[in-house]
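> the sequence and its predicted three-dimensional model are supplied below.
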Amino acid sequence: MKAKSITLGLLFSVLLLSHATLVCGTTAVANPLFQQLQLLQQDERMRSASMGFVAIDINTGDTLASINPHEALVPASILKIVTTATAFELLGADYRFRTVLGTNGMVDPYGTLHGDLIVKGSGDPTFGATRFPQSSALDSIFNYWYALLKTAGIERVAGRVFVDESVFDTQLIPRAWLWENMGNHFGAGTSGMSAINNAVTIIFQPGQSVDQPAVVLRTEPQVPGMILRNYVTTGERNSGDQVWIFGAPYQQERMLHGTVPFGALEFPVRGSLPDPPLFVAESFSRFLNDRTIYTALSPTTHRIANLMELQIPTLTHTFGQYSSPPLNYIVSQINLFSENSASEALVKTLGLQTTTPATFSAGLAVIRNFWQNAGISTNGMFLFDGSGLAPSNRITAGQMTAILRHIVSRPYFQQFQESLPLAGRSGTMQNVLRNTASEGVLRAKTGTLSNVRAFAGYTTTLSGRRVAFAFMVNHFHGTGTELRNEMVKVLDAITRYNQ
């Protein structure tokens, strides 16, 4: 085990836990933060683990405690703090995505549009996504667009519905994501034309007993062309969602493995949409045909048209547009509920500052360069996505707390702080730290991957000090629940810090 140092600011204490001696004042020994860190480091299950911890006074910059502040660790979803803060900085709290409906043709006196209906995407992660409560459902948007077309006198379309998603490149997911993630809803990725969180819900009917096959009843919504190879069986009662969905971007075939719980009449499991732009094109085309605005040609997308060497239509007239909720609302949903797809949309949107179509690599370079120019060392900061799903990401606890402290002085700070889940009350912290000093006080973004748990955010101590903290543990020899339970004791000890 590596020798690791703990520095307790203003308490003159140093803890070295391997081949070392504890040296501290009596106040340090009595302090709950020091005690909890010491207990965790001495836990036998930490022998294989790497840990980074920093807690700093926001006002003075003094360090309350630190362990390996410069060790680069896997951050999981606390990386969303870096992504969303950069978006606030460079896009602004009032930024909105705008999806345009237009055409390359003209309407004749008989109501025929001689040309295509073009839906030009902007990378909006909230488009038709009811998981963002301030966003409109897909049918509501389509109804609005239908009314615009009727107002324009359109009764039929000589062309097709053409979705132009070319504001982003065609890479839906970051290259470092794992095969086990990309078919599931949390691995849906992002597109220049996203919709319904780029996710589809598969409804299962469990078997009559454990180990019997589970049946796929339907998908919500219907996804034309998607093929489900179902190998899911029935698990124990109350065993929850144990289904893994395997399938690559643009691949219509999905392999379903795992179990759904016995006893449920129906059980929903969310997976990723194979091709979000094509889903929008087909859905809007079908919506119009059902309402007697008939399209002569099959719907398609910019990517497919390029593959088939079709002519790409140029937008010459706009009927209207759909605007997303403002960025501050989008960030609140990303951080409260750890929305991966929306995080990656922000990465590519930031990439538009340097290149079009936007790429993940361009957006990640913008993020890294911004913090470097803000005076924060990026040594050891390795970014492969914006959501934290990639296990290749690395950041240090020192960098994370430096970013958190920087945010405090920015005009968007209150909106950002309120986007972080509140202990015992909201988001991914709703059931954490209830009936403790931290409930209703501590705010933290959580991070969870296999063998990774992380927290980062703000709290106010019993002595009135405003504190920013970052806490990451990789490769703990125990269950994720066991590790989380030990880590939250440390978090509560920050709030109970009385110096």
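Right, received. Where do you want to start?

> can we go C-alpha only for contacts and neighbour counts from here?
Fine.

> residues touching the spatially most central residue of the chain, list them.
Central residue of the chain (Cα atoms, centre = their mean): residue 340, 2.0 Å from the mean position. By Cα atoms under 8 Å, 6 or more residues apart in numbering, the contact set of residue 340 is 186, 187, 188, 189, 334, 386, 387, 388, 389.

> so the fifth one makes contact with residue 342?
Yes: assessed by Cα atoms under 8 Å, residue 334 is found in contact with residue 342 at 6.7 Å.

> mind jotting down where the helices sit in the chain?
Under the criterion DSSP state H, the chain contains helices at 26-30, 32-42, 79-90, 138-151, 179-182, 276-290, 302-307, 327-337, 340-351, 360-373, 397-408, 413-419, 480-495.

> residue 334 and residue 342: who's more crowded?
Taking other Cα atoms under 10 Å, residue 334 and residue 342 do not tie; residue 342 has more neighbours (27 against 24).

> correct me, but residue 149 touches residue 319?
Yes: here residue 149 lies in contact with residue 319, judged by Cα under 8 Å, at a distance of 7.3 Å.

> dropping in the other structure now:
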Amino acid sequence: MPVPSSVRRIALLLSAAALTAPAAVAQTASAAPLDRAVTRELSRAGGVNGGYVLDTTTGRVLASVRADTPRIPASVEKLYTTSTALLRFGADGTLDTSVLGSGRLLDNGTWRGDLWLRGTGDPTFGSQSFINRSYGVGTSVEELAQAIADAGITRVTGRVYGDESRFDLRRGGPSTSWRYDVWIGGALSALLYNRGLAKEDGSARQTAPALFAAQQLTAALKRAGVRVGKAASSGPAPESAEQLAAISSPPMSTLARLTNVDSDNLYAEQLLKTVGAHHGRAGSTAAGAAVVRQTMRRFKASPRIADGSGLSRVNATTPRQVVLMLDGMRDEPGFRASLPVAGRTGTLAKRMRGTSAQDRCQAKTGTLSNVSALAGYCRTANNHVVAFAFLANSVYTVSAKAAEDRLAIMLARQRPAGAARADAKAKAQKNRSGGAATGAAAHARRVGAVRVAR
């Protein structure tokens, strides 16, 4: 998506980044069999660019063209965010939105005290009608309200507070100096409700997310037959508050798919802060980025991470680093399934239709003004799995995407030689024996059992 930028700033970034590339891998002629074809197509795209292609089945490098020069990745950045979330939480991991109480339940059904609605970063939380229209899956305020009613609570003497304390209060990313970002599309919050929209048709946005969510729970409780005595407010729950009800998000594999297929910037930024809150030092963009960098070390990749979505032009990575991560993630439950399918879904639904790449290639797109990228997997004509990354800066994106499509089609038509490497054989045997993780298994969302103090 177009974001205003300075071409001079891009040039300076690329010049500085190029200085960090190892001299030993400065691109000259190599023995990789597809170097010439990849070089030709990248030159047709224009700008400054690079690519790397690895046959993950055999471990053989098929193309390496300026593969170690850092580029701005745009939304290919989301691959780092979602892979980290899947590795840290597991494909079946979930995020809970809960109701806590401070007080006690009387015999007549009155809760004498207050309630707190606490979020932990679930980007799907909202009204059931919004969930049905937007995602088809998510965690609804109506379910939480009904859980409270089912516990026998008919009246709350106090009020409902919205607790978003799991995240910091920065509503945007680094591209807008942490202020609200129209390209993210919602104010970042640990208690995100309906994507931060004040009206479900998108005609207004929330200015106080935690308060707004508390107001929605108050209204949902009233519809469920629970009267609340005072107007909603916001603030963190006291340490003495006990959990009364909780509802789990869809599994992380689903959240990764919702992020990558349609390249959802809000989901990506929420996941980055969630990673920081649960596995880092704080619920912040910086803390989440630190966890991503640490996680990528297991793949010997060291990208520059500034945000979770790829909107920031400070992000930088190399084609080789992206492919190292893709190679390491190729059999991780939920990852490959999270990517758009050429000619079928998401940001690739209208690309490569009717070609050899349709249904055989899954990849993450990336687009900013003068930036284009494509990275993912293709299944070749002889069923090898090829991982690739093509990153282009200072380009006309239409030409760059046409080149990316031609390259993916070329990869789908390949018949790479060579036998499967040992780790690929071992994983294939594990899958056949039923020992592999089942992150894509059907997920039944849970409403936590309600506990009340009498």
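Thanks, I have the structure now. A quick note: this is a predicted structure, and the numbers were derived from the prediction, not measured.

> any chance of TSV for the contacts of residue 340 of structure 1, columns distance to residue 229 of structure 1?
Listed next are these as TSV, based on distance: Cα to Cα, whole Å:
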residue	distance to residue 229 of structure 1
186	20
187	19
188	19
189	22
334	31
386	31
387	29
388	29
389	25
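
> the residue nearest to the centre of structure 1 maps to what in structure 2?
Using TM-score structural alignment, the partner of residue 340 of structure 1 in structure 2 is residue 265.

> repeat for residue 385 of structure 1
That one, residue 385 of structure 1, aligns with residue 307 by TM-score structural alignment.

> and its match, what is it in contact with?
Contact analysis of residue 307 of structure 2 by Cα under 8 Å, 6+ apart lists 173, 174, 269, 272, 285, 286, 289, 315.

> cool, now which of those survive the switch to structure 1?
Retained in structure 1 (both residues aligned by TM-score structural alignment, their matches' Cα atoms under 8 Å) from those: 173, 269, 272, 285, 289, 315.

> for these, give me JSON lines that also has distance to residue 208 of structure 2 and neighbour count.
Below are those laid out as JSON lines (distance: Cα to Cα, whole Å; neighbours: other Cα atoms under 10 Å):
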{"residue": "173", "distance to residue 208 of structure 2": "17", "neighbour count": "24"}
{"residue": "269", "distance to residue 208 of structure 2": "18", "neighbour count": "29"}
{"residue": "272", "distance to residue 208 of structure 2": "21", "neighbour count": "31"}
{"residue": "285", "distance to residue 208 of structure 2": "19", "neighbour count": "29"}
{"residue": "289", "distance to residue 208 of structure 2": "25", "neighbour count": "24"}
{"residue": "315", "distance to residue 208 of structure 2": "29", "neighbour count": "21"}
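
> with adjacent residues omitted, what lies nearest to residue 318 of structure 2?
Leaving aside its chain neighbours, residue 318 of structure 2 sits nearest to residue 70 (4.3 Å; criterion: Cα to Cα, 6 or more residues apart in numbering).

> residue in structure 1 matching that neighbour?
So residue 70 of structure 2 corresponds to residue 72, using TM-score structural alignment.

> quick check, its match in contact with residue 392.
No: using Cα under 8 Å, residue 72 of structure 1 is not in contact with residue 392; the gap is 10.8 Å.

> so which of the two has more stuff around it?
residue 72 (22 against 16).

> contact partners for that one?
Contacts of residue 72 of structure 1 (Cα under 8 Å, 6+ apart): 380, 381, 394, 395, 396, 397.
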